[in-house]
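Enquirer: Okay, predicted coordinates and the sequence, questions at the end:
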Amino acid sequence: MSGWMQAVLDFLAAFGPWGLLFALTIEVIPSEIVLAVFGVLVAQGRISFPEAMCAGILGGITSQLLLYLAGRYGGRPFVERYGRYVFLFPHHIERAERWFAHFGPGAVFSGRFVPVLRHAISIPAGIVRMPLGKFVLYTGLAAIPWTWFFLQLGMAFVQDRVLLEREVHRYTLPFLALALVTFVAYVAFVKYTRAASRRK
């Protein structure tokens, strides 16, 4: 972890769950690293696990809701102009648009476990005006396992931050596998229901 990241996280740690909520809302540091570091704080007894879970889920929803609103009210030109300030570039947006156009609202859930796409997918959801309640529901459901896992990882490697950072990067792969399995199941379900409706 770079020095500035460590300094920012150490500062935010002083604010407990509010610091976690803020860090995930602005997300200039990858959420998996933020959650793992706050998992260390849970293990040290500085914040409780329920507090960290609630802050993690709410922070995950809030950060994506901001991107959703940017897409809904600002459109693609706004996002292309200002997205670079949150590390979202045109090719990321194009990839997310293709994913969303092909697989629909279910991509909001499955895309949450894919690097870069997990943020960018909120933008086309906003542009096509996906119902806000459904967007928040899918985003929240994806945030639960993501938050729980990386908090647990931080708690498990509380004594060794170097090893913790290595494990964070290592365990993002299982989430990618989970996304693919979820995605395949979703596509199969959509195809089955469409075929069933045509038979009727």
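Expert: Yep, it's here.

Enquirer: all contacts plus neighbour counts: C-alpha atoms, from now on.
Expert: Fine.

Enquirer: which residues in the chain form helices?
Expert: For the chain, the helices defined by DSSP state H cover 3-13, 17-26, 31-43, 49-69, 75-82, 90-103, 106-110, 117-120, 122-127, 132-156, 161-199.

Enquirer: for the fourth one, the distance to its chain's centre please.
Expert: This means helix 49-69. Helix 49-69 sits 9 Å away from the centroid of its parent chain (Cα atoms, centre = their mean, to the nearest Å).

Enquirer: which strands and helices sit next to it?
Expert: Packed against helix 49-69 by the contact rule (3 or more Cα pairs under 8 Å, 6 or more residues apart in numbering; DSSP states H and E) you find helix 17-26, helix 31-43, helix 117-120, helix 122-127, helix 132-156.

Enquirer: by how many degrees do it and helix 75-82 diverge?
Expert: Helix 49-69 and helix 75-82 are oriented at 110 degrees to each other (axes from the mean of the first three to the mean of the last three Cα atoms, to 10 degrees).

Enquirer: How much space separates Thr139 from Ile47?
Expert: Per Cα to Cα, to the nearest Å, Thr139 is found 24 Å from Ile47.

Enquirer: So which of those two has more stuff around it?
Expert: Between Thr139 and Ile47, Thr139 has the larger neighbour count (other Cα atoms under 10 Å), namely 25 against 18.

Enquirer: Mind listing what's buried along stretch 25-41?
Expert: By neighbour count with 16 or more other Cα atoms under 10 Å, stretch 25-41 contains the buried residues 25-27, 31-41.

Enquirer: cool, and stretch 165-178?
Expert: Neighbour-count burial for stretch 165-178, with 16+ other Cα under 10 Å as criterion, is recorded at Glu165, Glu167, Val168, Thr172, Phe175, Leu176.

Enquirer: contacting residues around that stretch?
Expert: Met1, Glu32, Ile33, Ala36, Phe113, Val114, Phe150, Leu153 (Cα atoms under 8 Å, 6 or more residues apart in numbering).

Enquirer: this is the other structure I want to compare:
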Amino acid sequence: MTDLESFIVHYGYIGMFIVLILGIVGMPFPDEVLLTYVGYHVSLGNMSLNLAIFIAILGSISGISISYLLGQWLGVPFIKRFGPKLRIKEKQIDWVRNNFNKYGATFLIFGYFIPGIRHVTAYVAGFSKYHYFRFAVFAYIGAIFWASTFIILGNILGDQWEYITTFFSQASKIMWLIILTGVLFIILRKIKRN
């Protein structure tokens, strides 16, 4: 049993709430594995399905809201100050803002299902000045789908819940490969135009 699993066994709903907040803000916790593990405990009768889903949604909403506020607070001045060291130019910041305003809803709802993406979408929304109400609607809908999906999946899988770890390990590698290929394609197109 991992430390994270024993933490959930020991602290239950409160532990799950805290880990989800920290995980979404950016701590390296395997959130899908955690939620599936909680679903497994639901299947054993150790936790209530409705309460587990409610607490998971609450933790996810809290974590993503904190990330949004940090994005607003640190914002563009932070990026302008440290951006040149990371080779981030003001032109790129404008591009991110414009694209987030176009596709932000998709990023916020479906980004939860892509490890790494869910951790940055709220920061980008915050520093892009994406309207808080729109952010909340889409990010909170995403939280509901994401948390419910993995807890229900863990409940259905029962003692086979650990297969989700292997699946997500492979799926996230494939997803990152697709994303990197897409970014490379965009960069090469820009270079070819210039």
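Expert: Nice, I can see it. What you see is a predicted model, and the numbers here were worked out from it, not measured in a lab.

Enquirer: Make CSV from the helices and strands packed on helix 49-69 of the first structure and add distance to Val79 of the first structure to it.
Expert: Converted to CSV, these look like this (distance: least, Cα to Cα, whole Å):
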stretch, distance to Val79 of the first structure
helix 17-26, 16
helix 31-43, 21
helix 117-120, 10
helix 122-127, 8
helix 132-156, 18
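
Enquirer: With respect to Arg81 of the first structure, which of those helices lies nearest?
Expert: helix 122-127 (13.2 Å; Cα to Cα).

Enquirer: check contacts around the most centrally placed residue in the second structure.
Expert: When the second structure is reduced to its mean C-alpha position, the nearest residue by Cα atoms, centre = their mean turns out to be Arg118, at 2.3 Å. By Cα under 8 Å, 6+ apart, the contact set of Arg118 of the second structure is Ile24, Leu108, Gly111, Tyr112.

Enquirer: Any idea how many residues pack against His119 of the first structure?
Expert: Neighbours of His119 of the first structure under the rule other Cα under 10 Å: 25.

Enquirer: Give the full set of residues in contact with it.
Expert: Gln64, Leu67, Arg112.

Enquirer: Go again with 7 Å.
Expert: Gln64 (Cα atoms under 7 Å, 6 or more residues apart in numbering).

Enquirer: any idea what it aligns with in the second structure?
Expert: Residue correspondence to the second structure (TM-score structural alignment): His119 of the first structure is matched to His119.

Enquirer: Can you tell me how far Ser65 of the second structure is from Glu90 of the second structure?
Expert: For Ser65 of the second structure, the distance to Glu90 of the second structure equals 25 Å [Cα to Cα].

Enquirer: Have a look at these two and say which one is more surrounded.
Expert: Ser65 (23 against 14).

Enquirer: What is the burial count for the closest residue to the more buried one other than its chain neighbours?
Expert: Nearest non-adjacent residue to Ser65 of the second structure, counting by Cα to Cα, 6 or more residues apart in numbering: Ala122, 7.3 Å away. Ala122 of the second structure: 31 surrounding residues under other Cα under 10 Å.

Enquirer: wouldn't Ala122 of the second structure be in contact with Tyr68 here?
Expert: Yes: with contact defined as Cα atoms under 7 Å, Ala122 of the second structure reaches Tyr68; the gap is 4.5 Å.

Enquirer: Quickly list what's touching both of the two.
Expert: In contact with both Ala122 of the second structure and Tyr68: no residue, using Cα under 7 Å, 6+ apart.

Enquirer: measure the closest residue to Met130 of the first structure other than its chain neighbours to Ala179 of the first structure for me?
Expert: Of all residues not flanking Met130 of the first structure in the chain, Pro105 sits nearest, at 7.3 Å (Cα to Cα, 6+ apart). As for Pro105 of the first structure, its distance to Ala179 of the first structure is 14 Å (criterion: Cα to Cα).

Enquirer: Kindly report the same for Ile29 of the first structure.
Expert: Distance from Ile29 of the first structure to Ala179 of the first structure, by Cα to Cα: 22 Å.

Enquirer: again with Ile26 of the first structure
Expert: Noted for Ile26 of the first structure: a distance of 24 Å to Ala179 of the first structure, by Cα to Cα.

Enquirer: and if you look at His102 of the first structure?
Expert: Relative to Ala179 of the first structure, and taking Cα to Cα, His102 of the first structure is found at 16 Å.

Enquirer: which of the two has more neighbours?
Expert: Using other Cα under 10 Å as the criterion, His102 of the first structure and Ala179 rank with Ala179 on top: 20 against 11.

Enquirer: Please give me every residue in contact with that one.
Expert: Ala179 of the first structure neighbours (Cα under 7 Å, 6+ apart): Ser110, Gly111, Phe113, Val114.

Enquirer: re the thing from before, nearest to Ile144 of the first structure, of the buried residues of stretch 165-178 of the first structure?
Expert: Taking Cα to Cα as the measure, Ile144 of the first structure sits nearest to Phe175 out of these, at 12.4 Å.

Enquirer: I appreciate the help and will end here.
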